[in-house]
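Asker: sequence and predicted structure, then a few things I'm wondering about:
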Amino acid sequence: MSLTKSLNNRERGYEFSATEYDLIFENEDIGFVRYDKRSRRRFYLDPSPFLKTPKNEVYVIENGDFPKEGECVKVASYESEHKVLGTRTSFRKLNVKYVSRWDKISPNKFIHRESLDPEEYIEYFKIPFMHTEDYIEPLSFCLALCTMSSPVIGSNGKGGIDSAVLTAKKKHWNEFKRLMQVIPPDFKKTKSEYYFNQLDTEKKLNPSRSKEVNLSVSNPKELSVHVPMALVEEIEFKKPLQYKETLYYEAPLMRAKMLDALLFEPEISEKTNKHVRDKIYEVRDAFVAANAVNYSQDIGTTPSKISSAFARLKFKDKVAPEYVDECVDLWMDMFHYSSRIDIPNLSRSGKDKLSAEAQRAYDELKDTFGTRVSFSIAEVPKHVTIDHWLIEYAIDELKRKGAAYSPTNDVVEILDY
């Protein structure tokens, strides 16, 4: 398989995700809504957001409510008709179904098989390495999580996981990029809902059409990331000819797993949220206590982002407390290894302190609501005296530095700092 092959050019059964296979071959009138550009009353049902339907059928709603673009629905029709479109020499048959009702359903119920289990998926990322030293295990786990992305919203207003690829060797960075070719090229386009990119040099990217943005940056200095990916000096890679064929052979199964995983939107319960808060303190304490750091850490969203990615890897609808534990332990390992990378450290001067505006907002919100109490973000302007145009930046800084946490997109709570 060519790793540059688009998701639109899949024909063999093993290239389809479990959801796609089920909705193409084993179910009728179920799929993801894609409206006909010529009419808002006509739509197709695709087997996934990543593949247009191969079936020659279209659905028509003459009155009533309309499903949203991209929703997974089950449709009942009261009538159908066959139309022949085109000319005598070039024509196709189209089955037109008139909708009597539709119901929104979870696409995850159609995953009756996994192309790979979580351990097999992680094993893929060990293939290029010459040896299996202790640091290869957490590194391969990190690589796997970063390909899962995350639905948890960050300071850029999007889901996703940002990573710092820390290395003193250019060839290590090149090997990392080769391994990340398992990500479909479709996801490297700015119009993709799920955007992934590996950046040689640091720059701001936040595609407007993407709901999840994942950036891996070589030795970033400004971007606050969620995961430090430490490629320590003693890591040895095999020669590409020794492993490229294996990567290509297994890539369809990896992509199939990834496509199914991205359909999961794992929820974080209040019980798990309490756990997340405690882990924010652990991440913050470890980062602040370090004598030197060579990257900038987004503290407040890291536990929830990487644990929700882990839930996706396991095809789970909910984030369990033990996922948070395991992922923060993983972060601790990678943070430890990051200190071994021989690249310039960042100045610690002011890194642990809040800006004047963020500090004032913190003090005023803490006086009003106390700590570890959720309140609506819409309430913030009523209780702070900083300029309104600075409020969003101040809240983002509080979350980034571990002084605040957002259990959901529309609420925030102040943490002890």
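Answerer: Perfect, I can see it now.

Asker: from here on, contacts and neighbour counts on C-alpha atoms
Answerer: Fine.

Asker: break down the stretch 201-350 of the chain into its helices, ranges please.
Answerer: Assigned by DSSP state H, counting those that start in this stretch, the helices in the stretch 201-350 of the chain fall at 240-261, 270-289, 302-313, 321-338.

Asker: tell me the most buried of the ones you listed?
Answerer: Mean neighbours per residue, mean count of other C-alpha atoms under 10 Å, is largest over these for helix 302-313, with a mean of 28.

Asker: tell me which strands and helices that one is in contact with?
Answerer: When contacts are defined as 3 or more C-alpha pairs under 8 Å, 6 or more residues apart in numbering; DSSP states H and E, helix 302-313 packs onto helix 136-148, helix 270-289, helix 321-338.

Asker: specify the angle between that helix and helix 240-261 in degrees.
Answerer: Inter-element angle recorded for helix 302-313 and helix 240-261: 90 degrees (by axes from the mean of the first three to the mean of the last three C-alpha atoms, to 10 degrees).

Asker: Serialize the helices and strands packed on helix 302-313 to CSV and add fields for distance to residue 195.
Answerer: Listed next are the helices and strands packed on helix 302-313 as CSV, based on distance: least, C-alpha to C-alpha, whole Å:
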stretch, distance to residue 195
helix 136-148, 10
helix 270-289, 26
helix 321-338, 22
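
Asker: and for the residue nearest to residue 250 when sequence neighbours are not counted, the neighbour number?
Answerer: Nearest residue to residue 250, sequence neighbours excluded (C-alpha to C-alpha, 6 or more residues apart in numbering): residue 124, at 7.9 Å. Applying other C-alpha atoms under 10 Å, we find 20 residues neighbouring residue 124.

Asker: okay, one more to line up with it:
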Amino acid sequence: MWRGRPRSWALGAGVGGGPRAQSALAQLRARLEGQLEAIRGAGRWKSERILTSKQGPRVSVEGRPGVILNFCANNYLGLSSHPEVIQAGLKVLEQFGAGLSSVRFICGTQSIHKALEEKIADFHQREDAILYPSCFDANAGLFEALLTPEDAVLSDELNHASIIDGIRLCKANKYRYGHLDMGDLEAKLREAQKHRLRLVATDGVFSMDGDIAPLREICQLAQKYKAVVFIDECHATGFLGPSGRGTDELLGVMDQVTIINSTLGKALGGASGGYTTGPRDLISLLRQQARPYLFSNSLPPAVVGCASKALDLLMESDAIAQSMAAKTLQFRSKMEAAGFTISGTEHPICPVMLGDARLASVMAEDMLKRGIYVIGFSYPVVPKGKARIRVQISAVHSEEDIDRCVEAFVEVGRQHGAIP
């Protein structure tokens, strides 16, 4: 059928010649170039640094000599390069192959998928769990499957983009309450009483600011107004709480939070994958109706093996998770003593607030020259005027690593006038 067609036709030039299509392409290029130049001009350009090593507290960066201290990965427990985690992945890869070439309900469920879901539910002390390719997919799948136009969802205004996008996909009545503002949440819950089901949705830990949701107060309000509580635990699973179960364990409300979404791509091995855990009937509904689950390939076996071993290590001992608190305090206290403003409290996410996007970008580059890998965050990742360098402490950072990072920040900060 394609034989004899002009090449320009196959490329989309259109019937009757290509000038009009080429003109449209030229217009598109001009618009894109303008947008990209505006991003560069505002100091918000996000370059991707290339690692030539495993993820870890020390990495090799293409074009940079020597070993670089890494302070911006979500590798909270250092398990992404843990030898037992790697060996577990290799073993499963050999036994179960590279992938399933299918979605779960067609030809893509293996025994290891079911075993990991059972392990996740047991870890969170919930009835059941369902795996997704990422927690972004878990958030995209939950709200549309669960909520109807008869229902309401109440969302913290600083919730992660994946929660916001997931809520946009559903037809529920949408309420947004002020960040951590329990008075505003209560007012919105009162207003939402006319709806059948009320779901309060919040990050357990807000990844850009390192602050922790007031789950005790949220659960009290949910009980008062007969609402269901959902939390995204991506930046809490594995290391918050006495045994690393997360924000609900930390604040003593594990029996009051109904639905948890989280990730396997941060503390639990660092590869990819996400999940929902909660009531068995909800998980069954998601298997039937959650579009990211129904239309995405199964989680690769090696990822399943790595995550399963990471959970085993965590459930065997909480020693790794508990080492986080002292190291986090060390960094926060020394940076604040030097004159920096650190957002959040008592969490290994330590945003160094700078305000100006260009300053954050330039300081991050100068930190790399001193052997410290950090990244500047600016709009649209964070609000305009709230640019920062987000530092993340890992259990496998040594005290000497942390001191070296602080020293580099002080030197670069003074150079650029960020501190006296």
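Answerer: Perfect, thanks for sending it. Nothing here was measured: the structure is a model prediction, and the numbers come from that model.

Asker: can you calculate the TM-score here?
Answerer: Scored by TM-score structural alignment, normalised by the length of structure 1, the superposition of the two chains gives a TM-score of 0.23; 172 aligned residues with a C-alpha RMSD of 7.5 Å.

Asker: ok, which of the helices of the stretch 201-350 of structure 1 comes nearest residue 72 of structure 1?
Answerer: Residue 72 of structure 1 lies closest to helix 240-261 among the helices of the stretch 201-350 of structure 1, at 13.4 Å (C-alpha to C-alpha).

Asker: tell me what that closest one is packed against?
Answerer: Looks like helix 240-261 of structure 1 contacts helix 18-25, helix 118-124, helix 136-148 (3+ C-alpha pairs under 8 Å, 6+ apart).

Asker: give me whichever of those is most buried.
Answerer: Burial of these is given as mean neighbour count (mean count of other C-alpha under 10 Å); helix 136-148 ranks first at a mean of 22.

Asker: mind listing what's buried in whichever helix or strand comes after that one?
Answerer: Next in sequence after helix 136-148 of structure 1, counting helices and strands by DSSP states H and E, comes strand 163-166. Counting neighbours by 16 or more other C-alpha atoms under 10 Å, one finds that the buried residues in strand 163-166 of structure 1 are 163, 164, 165, 166.

Asker: closest to residue 391 of structure 1 out of the helices and strands packed on helix 302-313 of structure 1?
Answerer: helix 270-289 (22.0 Å).

Asker: returning to what we had before: using CSV, lay out the helices and strands packed on helix 240-261 of structure 1 together with distance to residue 255 of structure 1.
Answerer: Formatted as CSV, these follow (distance: least, C-alpha to C-alpha, whole Å):
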stretch, distance to residue 255 of structure 1
helix 18-25, 11
helix 118-124, 10
helix 136-148, 10
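
Asker: what's the closest of those to residue 73 of structure 1?
Answerer: Across those, closest to residue 73 of structure 1 is helix 18-25 (C-alpha to C-alpha), at 11.3 Å.

Asker: so which elements touch the next helix or strand after the closest one?
Answerer: Moving toward the C-terminus from helix 18-25 of structure 1, the next helix or strand (DSSP H and E) is strand 30-35. Under the contact criterion of 3+ C-alpha pairs under 8 Å, 6+ apart, strand 30-35 of structure 1 touches strand 42-46, strand 72-86.

Asker: go through these and pick out the most buried.
Answerer: strand 42-46 (a mean of 23).

Asker: in TSV: the helices of the stretch 201-350 of structure 1, plus distance to residue 85 of structure 1.
Answerer: Below are the helices of the stretch 201-350 of structure 1 laid out as TSV (distance: least, C-alpha to C-alpha, whole Å):
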stretch	distance to residue 85 of structure 1
helix 240-261	33
helix 270-289	54
helix 302-313	42
helix 321-338	53
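
Asker: so which of those helices is nearest residue 392 of structure 1?
Answerer: Going by C-alpha to C-alpha, the one of those nearest residue 392 of structure 1 is helix 302-313, 19.0 Å.

Asker: that closest one vs helix 136-148, what angle?
Answerer: Using the same axes, to 10 degrees, helix 302-313 of structure 1 lies at 80 degrees relative to helix 136-148.

Asker: now the angle between helix 270-289 and helix 302-313 of structure 1, please.
Answerer: Using the same axes, to 10 degrees: helix 302-313 of structure 1 against helix 270-289 is 130 degrees.

Asker: how about the strands of the stretch 51-200 of structure 2, start to end?
Answerer: Here the stretch 51-200 of structure 2 has its strands, by DSSP state E, counting those that start in this stretch, at 58-59, 68-70, 128-132, 152-156, 173-177, 198-203.

Asker: give the buried residues for stretch 175-189 of structure 2.
Answerer: Applying 16+ other C-alpha under 10 Å to stretch 175-189 of structure 2 flags 175, 176, 177, 179, 180, 182, 185, 186, 188, 189 as buried.

Asker: the closest residue to residue 75 of structure 1 other than its chain neighbours: how many residues sit nearby?
Answerer: Spatially, and ignoring its direct neighbours in sequence, residue 75 of structure 1 is nearest to residue 102 (4.4 Å; C-alpha to C-alpha, 6+ apart). Residue 102 of structure 1 has 18 neighbours, counted by other C-alpha under 10 Å.

Asker: give me the element residue 102 of structure 1 is part of.
Answerer: Secondary structure assigned from DSSP H and E places residue 102 of structure 1 in strand 91-104.

Asker: by contact count, what packs against that strand?
Answerer: Counting by 3+ C-alpha pairs under 8 Å, 6+ apart, strand 91-104 of structure 1 packs on strand 57-60, strand 72-86.

Asker: among these, which is nearest residue 43 of structure 1?
Answerer: strand 57-60 (5.3 Å).

Asker: where along the stretch 251-400 of structure 2 do the strands fall?
Answerer: Using DSSP E, counting those that start in this stretch, strands in the stretch 251-400 of structure 2 cover 259-263, 274-278, 349-355, 372-373, 376-377, 387-392.

Asker: pick the most buried one from those strands.
Answerer: Mean neighbour count (mean count of other C-alpha under 10 Å) peaks for strand 376-377 among the strands of the stretch 251-400 of structure 2, with a mean of 28.

Asker: taking the buried residues of stretch 175-189 of structure 2 one by one, which sit in helices?
Answerer: Per DSSP state H, helices hold the following members of those: 182, 185, 186, 188, 189.

Asker: which ones are touching the fourth one?
Answerer: Taking C-alpha atoms under 8 Å, 6 or more residues apart in numbering, we find residue 188 of structure 2 in contact with 154, 175, 176, 177.
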